[in-house]
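Colleague: take this sequence and fold it.
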Amino acid sequence: MRKLTKTFIVSLTLCIAFTIWGIIPESIIGKGSLGNVTTAIQTALVSKFGWFYIISVSIILGVSIFLIVSKYGSIRLGKDDDEPDYSYMTWFAMLFSAGMGIGLVFWGVAEPLNHLYAPPFGDSATEESARLALRFSFFHWGLHPWGLYAFVALCIAYFTFRKGKASTISATVGPLFKGGDHGRIAHLFDVLAVFATVFGVATSLGLGAKQIAGGVSYLTSIPNSLTTQLVIIAIVTVLFMLSAQTGLDKGIKYLSNTNIIFAFALMIIVLFAGPTNFIMNYFTSTIGSYIQELPSMSFRLSPLDEGGNQWIQSWTIFYWAWWIAWSPFVGTFIARVSRGRTIREFVIGVLLVPTIIGALWFSVFGGTGIHMELFGDAHIFEKIKEMGTEVGLFAMFDQMGSFGSVLSVLAILLISTFFITSADSATFVLGMLTTHGSLNPPNRIKMIWGIVLAALASILLYVGGLEALQTAAIIAAFPFVFVIFFC
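Modeller: Predicted coordinates:
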């Protein structure tokens, strides 16, 4: 039996300690509660360093694009004669499933509607706010986050497969600090990566459980209650733990391919069942304005407009911080499945394909929701405000009559498979990060992290602390901006 690593022990202890902190109610420790402390720190980071997030993520995207056309593009991630481990279709499916899949389903309807009624500038529920709604959804889920993921993944993949280093954050940046790969600073980076991954994924699992429960309650008499959400987490945990035991080439590979089939099937059905011509016109015009306005959106701040600045902090800067928090997890996973590809092929694939899929997704689902709001009497956004973001997709399907019920069932299946894949991928990456970068971490380590993720999501749902957990993950990820630049 392998000896447990220091990274594993410290990370697990830290996660348990923060979970206990999150359970203690505010009535006992007052301002010292996890929610209050993390909110105060996050507010300070966003208000004082918002400009830093904006500039940093844009620079990273610029570097990623430069690598496509540079002389380094022909370098292979591995030996010169290495071939890719996975076909293009499976590779794209893995990128999409691990990177954003469950988030797109959660926000596909809700985010554009939020921007429609509370735009970054101008009046709400107008033709202009409808244009802004889809464009900023593209922006928040498009080139910037995938440029960030591509850069982090490329650094890890290059040092792992080209230089023979361990597949960890510390192996990538450790040589720059005293003690090298095994020094205290390098070790700290790995611990922070685990911390951000555990809390970030646990938050997403909690939100996924809420959305599945929301869909079930729309279709049946089963209430969207805590009990329902906990039962869903328990069922999904059993499934992803079973999948985790089969490894990367079976469980995650097959689940990712299933996800992409379900996702495209649902998207195509909604496209042709909904206002098809409107959706495609909306997509085409928004892609053009997104590309045209990308430079100004990338550096947009509103120092002279408090309302506009608050919107940017709540949406754009929050998203940039959240994607940075996810970058150790997604970057490590993408690196693991990308051996054998050239840098040019890798960056084009990671940067463009998921961005286009995300834009299509928001156009179909967000566009349909906006069409129903502006030209119908749907009141979807009112239901979102009343019942929560998780019901947005199902509230839209509810407007399609009995056929909408069929789509809701498909959506629940899709969310469930994304849920399982995200958790399975997370346990795999956590296993890698806590076993000195093992490319095939032992099942018992993956099992432990799977239990931790499920327990953490369940406990924080119970005490209502998912938001505090999400904020803690973002705070832990702040130093990774500097780590990424060191790459």
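
Colleague: hey, let's count contacts and neighbours off CA atoms from now on
Modeller: OK.

Colleague: what about the helices in the stretch 201-350 of the chain?
Modeller: Secondary structure of the stretch 201-350 of the chain by DSSP state H, counting those that start in this stretch: the helices cover 226-244, 253-273, 276-298, 306-312, 318-336, 343-361.

Colleague: just the angle between the last one and helix 253-273, please?
Modeller: With axes from the mean of the first three to the mean of the last three Cα atoms, to 10 degrees as the criterion, the two stretches helix 343-361 and helix 253-273 enclose an angle of 40 degrees.

Colleague: same question for the first one.
Modeller: Angle between the axes of helix 226-244 and helix 253-273 is 130 degrees (criterion: the same axes, to 10 degrees).

Colleague: mind putting the helices of the stretch 201-350 of the chain into CSV with distance to Leu134 and mean neighbour count?
Modeller: As requested, those are exported to CSV (distance: least, Cα to Cα, whole Å; neighbours: other Cα atoms under 10 Å):
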stretch, distance to Leu134, mean neighbour count
helix 226-244, 30, 19
helix 253-273, 16, 18
helix 276-298, 7, 15
helix 306-312, 16, 16
helix 318-336, 16, 26
helix 343-361, 9, 21
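
Colleague: figure out which of those helices is closest to Ala93.
Modeller: Go through these one by one with Cα to Cα and the one that ends up closest to Ala93 is helix 253-273, at 5.2 Å.

Colleague: follow-up on the earlier one: which one of the helices of the stretch 201-350 of the chain lies closest to Leu439?
Modeller: Shortest distance between Leu439 and the helices of the stretch 201-350 of the chain, using Cα to Cα, is found for helix 318-336: 7.2 Å.

Colleague: by contact count, what packs against the closest one?
Modeller: Contacts of helix 318-336 with other secondary structure elements, assessed using 3 or more Cα pairs under 8 Å, 6 or more residues apart in numbering; DSSP states H and E, are made with helix 34-69, helix 88-99, helix 143-157, helix 184-219, helix 402-433, helix 466-477, helix 480-486.

Colleague: highest mean neighbour count out of those?
Modeller: Of the helices and strands packed on helix 318-336, the one with the most neighbours on average (mean count of other Cα atoms under 10 Å) is helix 143-157, at a mean of 27.

Colleague: that helix - contacts with which helices or strands?
Modeller: In terms of contacts (3+ Cα pairs under 8 Å, 6+ apart), helix 143-157 is packed against helix 34-69, helix 169-173, helix 318-336, helix 343-361.

Colleague: does anything pack onto the second one? Which helices or strands?
Modeller: Which is helix 169-173. Contacts of helix 169-173 with other secondary structure elements, assessed using 3+ Cα pairs under 8 Å, 6+ apart, are made with helix 143-157, helix 184-219.

Colleague: could you also give me the structure for this second sequence? I'd like to compare it with the first:
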Amino acid sequence: MLKLSILIAIVFVLIGVLLPDRMAAWMNTAQGFTLESFGWFYQIVATFFLVFAVYMIFSKYGKIKLGKDQDKPEYSRPTWFAMLFSAGMGIGLLFYGVSEPISHFAIPPSGEGSTDGAAALGMQYTWLHWGLHAWAIYAMVALALAYFKFRKGAPGLMSATLYPLLGDKVKGPAGQAIDLIAVFATLFGVAASLGLGAQQINGGLEYLAGIPNNFGVQMIIMLVITCLFILSASTGISKGIKYLSNINMSLAGILLILVLVTGPTLFLLNLFSTTLGNYTANVAQMGLQLSPFDADEAAWTQGWTIFYWAWWISWTPFVGMFIARVSKGRTIREFTVAVLLIPTLVCGIWFTVFGGTGIALELNQGLDVSSQSLETALFFVYQELPFTVLLSVLTVALITTFFVTSADSATFVLGMQTTGGKLNPSTGIKVIWGLILAASTGVLMYSGGLEGLQAAIIVSALPLTFVILAMCGSMIKAFNEDLKAAREAEAEPLSKKKKAS
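Modeller: As a prediction, the model looks like this:
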């Protein structure tokens, strides 16, 4: 498995280096086919995962522990929240914090752009993309991995979670195929985030120091940060990732408060309340919207909503494995509530503050925020706030630490998945995957830029979606067997007492 996955990854990198135009054309063709033919499928599946997660909270399975009955949580709740959150969506929050809401404001999914209604609708859809649906997708994969690993003693592999359905077939070619799908979905999903991070660090350095914003500079950034995350990965999860996660949350909290206080505070608070109500009232309708009668609206949904569902699905082996690794000892109910609600709320606050500030500057002051590039929109907004340099420096530092944390976690998970589920893969294997991850990111950026990254995500996520659906069925079967065994264990002492009497 290790040799095969590394070989395929190397072949992919070589094709991207030698035939970049050909690779870009292949990826674009595959992306167009997937979006047009399977957009409906992604919408229904994302909604299904949310319904399934809510069911887990209120079901009879809620008291089952992710571990043995006597196991206690390894990390405190604040540290646990910080670790699952920073690994889950770090770079994206900064890259899209201003740029996504302002993009939806200028070009909304329906209606006229650059209006009050477009601003409200844009915030509403941003919450959709980063809210309950996204974290439900993560939660279901993480739940399956944690349950089978810590309660059943199975290897930490995607294939191992399907044992109740496939039996010993998970140890053969079928299981290897499942794990291979997970490896490459992880590789492409994380590569997209690292590409976004390199672009935005470059955008920040351009604003701060006049450094050119181009592919060459972004590759230098990738090289420097690759060295940092490989160094972090070699220290182990309990040291490197734990400390970086807490640093991330501290820096993010400081940045959020500074923008909230120095920006249009009252407007942002009102916007948060309004968006919370709109999102809650319309989450089901938005999560299934495809606009079959309007080609422009359908294209918008494919380019944004469907892309996000594919991105979150492609990240599930990575984020799910990581969240599972740090969630031992939690009950299913506690785990699902925390993973579903807390990050959703934090993401909602974040996008309201940053995106709302950008919208307010354009609506009320006439600044052209929406015409800025995705990676520079945030720094453009900073120019209109006090402490511009401090905010920019903090942002570049936070992107860097998020970058390192995401890549660090990804090398750890890729190492696990290609070594039979080892909880502590060797440093050498993590270094190899770190180099492959950096090279894959560079190839995708070189051959297609942001569009190339998006294409890789959408295509790689499709087969993984079917695996995750099977994981949900496998969990239900295993949970029922678990509860049945518990009832039989409780009944056995009573039957012995009756015989004795």
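
Colleague: nearest to Met89 of the first structure, of the helices of the stretch 201-350 of the first structure?
Modeller: Of all the helices of the stretch 201-350 of the first structure, it is helix 253-273 that lies closest to Met89 of the first structure, at 7.8 Å by Cα to Cα.

Colleague: where in the second structure does the closest one fall?
Modeller: For helix 253-273 of the first structure, the aligned range in the second structure is residues 242-262, judged by TM-score structural alignment.

Colleague: do the same with stretch 341-353 of the first structure
Modeller: Counting by TM-score structural alignment, stretch 341-353 of the first structure falls onto residues 330-342 of the second structure.

Colleague: got it, and stretch 75-88 of the first structure?
Modeller: Counting by TM-score structural alignment, stretch 75-88 of the first structure sits on residues 64-77 of the second structure.

Colleague: mind listing what's buried in that stretch?
Modeller: Going by neighbour count (16 or more other Cα atoms under 10 Å), the buried part of stretch 64-77 of the second structure is 64-67, 75.

Colleague: sorry, back to before: the match of helix 253-273 of the first structure against the first structure, how far on average?
Modeller: Compared with the first structure after the fit, stretch 242-262 of the second structure shows a mean deviation of 0.4 Å (mean Cα distance after the TM-score superposition for the first structure).

Colleague: mind checking how far that stretch is from the chain centre?
Modeller: Between the centre of stretch 242-262 of the second structure and the centre of its chain there are 19 Å (Cα atoms, centre = their mean, to the nearest Å).

Colleague: residues making contact with it?
Modeller: The list of residues contacting stretch 242-262 of the second structure from outside it, by Cα atoms under 8 Å, 6 or more residues apart in numbering, reads 79, 82-83, 86-87, 268, 350, 353-354, 385-386, 391, 394-395, 398, 401-402, 405.

Colleague: redo the helices and strands packed on helix 143-157 of the first structure as JSON lines? Include distance to Ser402 of the first structure.
Modeller: Formatted as JSON lines, the entries for these read as follows, by distance: least, Cα to Cα, whole Å:
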{"stretch": "helix 34-69", "distance to Ser402 of the first structure": "42"}
{"stretch": "helix 169-173", "distance to Ser402 of the first structure": "50"}
{"stretch": "helix 318-336", "distance to Ser402 of the first structure": "36"}
{"stretch": "helix 343-361", "distance to Ser402 of the first structure": "23"}
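
Colleague: these: which one's closest to Val105 of the first structure?
Modeller: Using Cα to Cα as the measure, helix 343-361 is the one of these that comes nearest Val105 of the first structure, at 8.5 Å.

Colleague: residue contacts, Leu276 of the second structure?
Modeller: With Cα under 8 Å, 6+ apart as the criterion, the residues that contact Leu276 of the second structure are Gln124.

Colleague: whoops, I mixed them up, Thr235 of the second structure
Modeller: The neighbourhood of Thr235 of the second structure, defined by Cα under 8 Å, 6+ apart, contains no residues.

Colleague: got it, and the one 5 residues further on?
Modeller: Under the criterion of Cα under 8 Å, 6+ apart, the contact list for Gly240 of the second structure reads 232-233.

Colleague: Gly215 of the first structure now?
Modeller: Under the criterion of Cα under 8 Å, 6+ apart, the neighbours of Gly215 of the first structure are 391, 394, 408-409, 412.

Colleague: what do we get in the second structure for it?
Modeller: Going residue by residue (TM-score structural alignment), Gly215 of the first structure aligns to Gly204.

Colleague: corresponding residue for Tyr149 of the first structure in the second structure?
Modeller: Tyr149 of the first structure maps onto Tyr138 in the second structure, by TM-score structural alignment.

Colleague: would you mind measuring from its match to Gly263 of the second structure?
Modeller: Applying Cα to Cα, to the nearest Å, the value for Tyr138 of the second structure to Gly263 of the second structure is 32 Å.

Colleague: and for Leu165 of the second structure?
Modeller: Distance, Leu165 of the second structure to Gly263 of the second structure, using Cα to Cα: 53 Å.

Colleague: of these two, which one has the most company?
Modeller: Neighbour totals were compared for Leu165 of the second structure and Gly263, and Gly263 leads with 23 against 16 (other Cα atoms under 10 Å).

Colleague: share the number of residues neighbouring Lys499 of the second structure, please.
Modeller: The burial count for Lys499 of the second structure: 8, using other Cα under 10 Å.

Colleague: ok, Lys430 of the second structure next?
Modeller: Using other Cα under 10 Å, Lys430 of the second structure has 26 other residues around it.

Colleague: the alignment partner in the first structure of it - nearest residue in space that isn't next to it in sequence?
Modeller: Applying TM-score structural alignment, one finds that Lys430 of the second structure aligns to Lys446 in the first structure. Leaving aside its sequence neighbours, Lys446 of the first structure sits nearest to Thr427 (Cα to Cα, 6 or more residues apart in numbering; 5.0 Å).
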